[in-house]
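*Asks:* no sequence on this one, just coordinates:
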């Protein structure tokens, strides 16, 4: 699957990492719902760090449709709240 981190580019991820990433996404969703900025920042940083760690960067010149898009690392709690669905940022 392909994920885009806004402002950084696209990465390919193996499907078997989805459960782990969904757990981190659920923590982020809870932090946004609670409106706790410190908890939000920690959850956001953890999710992005894990995606970067597990993902393989795609060449810049190769652009493909993304399976999901994550906000940039400097996004605010309110900006992320506007992007969230009831499932969070990661479908599934």
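*Replies:* Yep, that arrived. For clarity, every value in this text was computed on a predicted model and none was experimentally measured.

*Asks:* C-alpha only now, for contacts and for neighbours.
*Replies:* Fine.

*Asks:* mind checking how far the residue nearest to residue 14 when sequence neighbours are not counted is from residue 23?
*Replies:* Spatial nearest neighbour of residue 14, excluding adjacent residues (C-alpha to C-alpha, 6 or more residues apart in numbering): residue 1 at 6.3 Å. Using C-alpha to C-alpha, to the nearest Å, we find residue 1 at a distance of 17 Å from residue 23.

*Asks:* Point me to the residue sitting closest to the centre of the protein.
*Replies:* Using C-alpha atoms, centre = their mean, the residue of the chain that lies closest to the mean C-alpha position is residue 70, 3.8 Å off.

*Asks:* Next up, the contacts around that one.
*Replies:* The contact partners of residue 70, by C-alpha atoms under 8 Å, 6 or more residues apart in numbering, come to 3-6, 48, 89.

*Asks:* Use this one as the comparison:
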């Protein structure tokens, strides 16, 4: 699967890693709902770091369709909240 980190690029990531990403996504969603800014920031960075460490970066000139689009590392809690629909996190499932 292809994961895009906004403002950074795309990463090829095995779907077998979705469970790890979902765990962090659930934490992120809970922190957003509780208005926990510091916790949100820490978990967002952990989620993006996990994508970077488990995935392989695609070349800058590659334009593959992305199955997942994650916010940039400096995205605010409100910006990420706007990306979400309903009670789903950033990662469906």
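*Replies:* Noted; the coordinates are in hand. Here the structure is a predicted model, which means the values were calculated and not measured.

*Asks:* After superposition, what is the TM-score?
*Replies:* Overlay of the two chains. TM-score (TM-score structural alignment, normalised by the length of the first structure): 0.96; 92 aligned residues with a C-alpha RMSD of 0.7 Å.

*Asks:* my guess is residue 31 of the first structure contacts residue 40, does it?
*Replies:* Yes. Using C-alpha atoms under 8 Å, residue 31 of the first structure is in contact with residue 40, at 4.8 Å.

*Asks:* Is residue 43 of the first structure located within a helix, as I assumed?
*Replies:* Yes. Counting by DSSP: H, G, I helix; E, B strand; the rest coil, residue 43 of the first structure is part of a helix.

*Asks:* what's the neighbour count on the residue nearest to it when sequence neighbours are not counted?
*Replies:* Nearest-residue entry for residue 43 of the first structure: residue 28, 5.0 Å, with adjacent residues in sequence omitted and distances by C-alpha to C-alpha, 6+ apart. Neighbour count for residue 28 of the first structure, taken as other C-alpha atoms under 10 Å: 27.

*Asks:* after superposition, how close is the strand or helix carrying residue 28 of the first structure to the second structure?
*Replies:* Per DSSP states H and E, residue 28 of the first structure falls inside helix 18-34. Following the fit onto the second structure, the mean deviation recorded for helix 18-34 of the first structure is 0.4 Å by mean C-alpha distance after the TM-score superposition for the first structure.

*Asks:* what about residue 49 of the first structure, which SS state?
*Replies:* helix.

*Asks:* try residue 40 of the first structure
*Replies:* Classification of residue 40 of the first structure by three-state DSSP places it in helix.

*Asks:* Touching, it and residue 32? I think so.
*Replies:* Yes. Contact criterion C-alpha under 8 Å: residue 40 of the first structure and residue 32 qualify, at 6.0 Å.

*Asks:* shared neighbours, the two?
*Replies:* Common neighbours of residue 40 of the first structure and residue 32 (C-alpha under 8 Å, 6+ apart) are residue 77.
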